[in-house]
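Q: sharing a model prediction with you, sequence too.
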Amino acid sequence: MESLQREIADTAVFEDRFGFDPTAVDISSDSTQQSLGAAASDTEATADAPLVAGVDQAFLDHRAISAVVVLQAGEVVERTYAVTELSIPYIPGLLAFREGGPIVAALETLDCEPDLLCFDGSGRIHYRQAGLATHLGVVFDTPSIGIVKNLLCGTPRESVDGRPVGWRTPIEADDAVDCADGTVIGYAYQSRQYESSNRHINPLYVSPGHRVVAETTADLVSALCDGYKLPEPTRLADSYADEIKSDLS
């Protein structure tokens, strides 16, 4: 499995290669319209905006509930899910082999073709630079980003404690990562923070999956946040997965 991950990392493109304007990625329809030109109508702006899919999972017994929510200009245009039996136990660093198949099953039920995939899972911030977002970004050859709440590996360039909304710092490879020390493999991004100094919200850790560079990953997550800690695509996918789980229970 580890050798396959290294092959996937070698195949992945950690550069910006989009089929759309990344500055048009925004959850606000007003912002999208401005980026496309003030003369454009709301309908035209929405039609030209990229499709951004959030992917998350819930678990019930030995099954994965893989949920996908697709946004365009801040509006939900499609939701879908798949319920799949899990055949591999959880092993740190090998999450894609457990959850990747169920997510593929859900993505294959989409009617639309997303321009950007946002995963609740690591991308290049991974021991072998091949987390869940990298695996599936390569499989679908679609720009993809990984978004997690806890740092798997690598070292923040600066302390992440108590930072204000919008703050970011690079995550650099260290001895635990299979690449040159100091390589920027992602970013810590502070998406939300309490007003009180007595308590703090930790940052997100965002990283390229495929066809995205690390700095752009942070830009995209910033554009997709709307006052919550998680960006809207994965936040809505998380809620949808819980909704399906509740119905199945």
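A: Received the coordinates, thanks.
Q: from here on, just use CA atoms for contacts and neighbour counts.
A: Noted.
Q: OK, contacts around the residue most central in space within the chain?
A: The chain has Cys118 as the residue nearest its centroid, 3.0 Å off, counting by Cα atoms, centre = their mean. By Cα atoms under 8 Å, 6 or more residues apart in numbering, the residues touching Cys118 are 52-55, 133, 144-147, 233-234.
Q: how about Thr234?
A: Neighbours of Thr234 in contact, by Cα under 8 Å, 6+ apart: 53-56, 69, 118-120.
Q: farthest-apart pair in those, please.
A: Using Cα to Cα, the pair of the contacts of Thr234 lying farthest apart is Val69 and Asp120, separated by 12.5 Å.
Q: what do the two both touch?
A: Taking Cα under 8 Å, 6+ apart as the criterion, Val69 and Asp120 both touch 55, 234.
Q: who has more neighbours out of those two?
A: In this view Val69 and Asp120 are compared by other Cα atoms under 10 Å, and Val69 has more residues nearby, 28 against 23.
Q: helix, strand or coil for that one?
A: strand (DSSP: H, G, I helix; E, B strand; the rest coil).
Q: which one is it nearest to, not counting chain neighbours?
A: Nearest-residue entry for Val69: Arg79, 4.6 Å, with adjacent residues in sequence omitted and distances by Cα to Cα, 6 or more residues apart in numbering.
Q: in which helix or strand does that neighbour reside?
A: According to DSSP states H and E, Arg79 maps onto strand 75-85.
Q: and here is the other one:
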Amino acid sequence: MSTPRPDLAPGSGLSREEMEDLQREIASVAVFDDEFAFDPDALSNPLATTASTGDPPVVVGVDQSFLTNEDGDQDRALSAVLAMRGGEVVERVYAVTPLEIPYIPGLLSFREGGPILAALEELSVDPDLLLFDGSGRIHFRQAGIATHMGVVRDVPSIGVAKSLLCGTPRADTDDLPEGSTIAIESNSRVDAPDGTLVGYAVQTRQYDSPNQYINPLYVSSGHRVGPETAAEIVLELASSYKLPEPVRLADQYADEAKRELTE
């Protein structure tokens, strides 16, 4: 894969202020609207694209695992990427790289971004869409890991987070019916005018029981995918489980690769 914006790639040695300034620059060049070449309908109906414009789009799920040293401290990241086309896995690769900075809330991409970019370099297929286990525009400076990586690679991307980092839902998100979406708007914690649409709470799965419920996912534009389309794509790709299939399988693969390295 090429890197159209290597100047925006995460690097070590930056101060917190410099990292935050870089995120603001990334947000300023990110595209939070639909700007992609593939047919989104092909994600749920691959034959539609096969019959009209060729192969279905390649959707890549990205997830991370961590390796520890003899003292029990996390010192390396294992970045797993898994490519799917037409509902089938076509490639799985991973990369292991040193962790150069500690975990800092809101600056995850500087800890995990380098390892992810290294793993993406191992792919032989070109992604049409990247799905990240993490935030996109739902972020303090509108530049979560999905936005950061999407802009650096200039590939359409979506953030799929399990918890809400910032922003305010426009309605109650408890016990939502399956298939529901609730808009998330910016608040005082987001570097955007209050009320800006930054993503959606997306209820991909729900129990058929009054005594328990599944929390929604928090889906946001990374780069070159609008918020409504991002929510629709995640609903389409979460065919049997809460997580969209490319991310779920990337998570499984990260655990599998970690076991192989530590046994």
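A: Alright, I've got the coordinates. This one's a predicted model, so the numbers in the text were calculated from it and none came from an experiment.
Q: on that earlier part again, so the strand holding Arg79 of the first structure corresponds to what in the second structure?
A: Using TM-score structural alignment, strand 75-85 of the first structure lines up with residues 88-98 of the second structure.
Q: now the matching stretch, how far from the centre of its chain.
A: On the basis of Cα atoms, centre = their mean, to the nearest Å, stretch 88-98 of the second structure sits 15 Å off its chain's mean C-alpha point.
Q: state the distance from the alignment partner in the second structure of Asp21 of the first structure to Leu261 of the second structure.
A: In the second structure, the residue equivalent to Asp21 of the first structure is Asp39, according to TM-score structural alignment. Applying Cα to Cα, to the nearest Å, the value for Asp39 of the second structure to Leu261 of the second structure is 38 Å.
Q: of those two, who's got more company?
A: Taking other Cα under 10 Å, Asp39 of the second structure and Leu261 do not tie; Asp39 has more neighbours (15 against 10).
Q: which residues touch the closest residue to the more buried one other than its chain neighbours?
A: Distances taken as Cα to Cα, 6+ apart put Thr49 closest to Asp39 of the second structure, at 6.7 Å, once the chain neighbours are dropped. Shown in contact with Thr49 of the second structure (Cα under 8 Å, 6+ apart): 39, 41-42, 55-56.
Q: report the two of these separated the most.
A: Longest span within these, Cα to Cα: Asp41 and Asp55, 12.8 Å.
Q: name the single longest helix found in the first structure.
A: What stands out as the longest helix in the first structure, according to DSSP state H, is helix 232-248.
Q: quick one: work out the angle between that one and strand 75-85.
A: Relative orientation of helix 232-248 of the first structure and strand 75-85, computed by axes from the mean of the first three to the mean of the last three Cα atoms, to 10 degrees: 50 degrees.
Q: does Tyr253 of the second structure really touch Ala83, like I thought?
A: No - contact status for Tyr253 of the second structure versus Ala83: not in contact, 11.4 Å apart, counting by Cα atoms under 8 Å.
Q: between these two, which contacts overlap?
A: Joint contacts of Tyr253 of the second structure and Ala83 (Cα under 8 Å, 6+ apart) are Arg92.
Q: who's more crowded, those two?
A: Ala83 (29 against 23).
Q: now do the contacts for the residue lying closest to the more buried one once chain neighbours are set aside.
A: Spatial nearest neighbour of Ala83 of the second structure, excluding adjacent residues (Cα to Cα, 6+ apart): Val60 at 4.3 Å. Val60 of the second structure sits next to 81-84, 127-131, 246-247 when contact means Cα under 8 Å, 6+ apart.
Q: repeat that for Ala130 of the first structure.
A: 5-6, 8-9, 122-124, 209.
Q: what do you get if the cut-off is 6 Å, keeping everything else the same?
A: Taking Cα atoms under 6 Å, 6 or more residues apart in numbering, we find Ala130 of the first structure in contact with 5, 9, 123-124.
Q: now do the same for it: its match in the second structure.
A: In the second structure, Ala130 of the first structure lands on Ala143 (TM-score structural alignment).
Q: how close does its match get to Leu123 of the second structure?
A: 24 Å.
Q: what's the answer for Pro98 of the second structure, then?
A: From Pro98 of the second structure to Leu123 of the second structure the distance is 20 Å (Cα to Cα).
Q: can you put the contacts of Val60 of the second structure in a markdown table and add distance to Ser239 of the second structure?
A: Shown next, in a markdown table, are the contacts of Val60 of the second structure (distance: Cα to Cα, whole Å):
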| residue | distance to Ser239 of the second structure |
| --- | --- |
| Val81 | 19 |
| Leu82 | 17 |
| Ala83 | 16 |
| Met84 | 14 |
| Pro127 | 20 |
| Asp128 | 20 |
| Leu129 | 17 |
| Leu130 | 17 |
| Leu131 | 15 |
| Pro246 | 11 |
| Val247 | 12 |
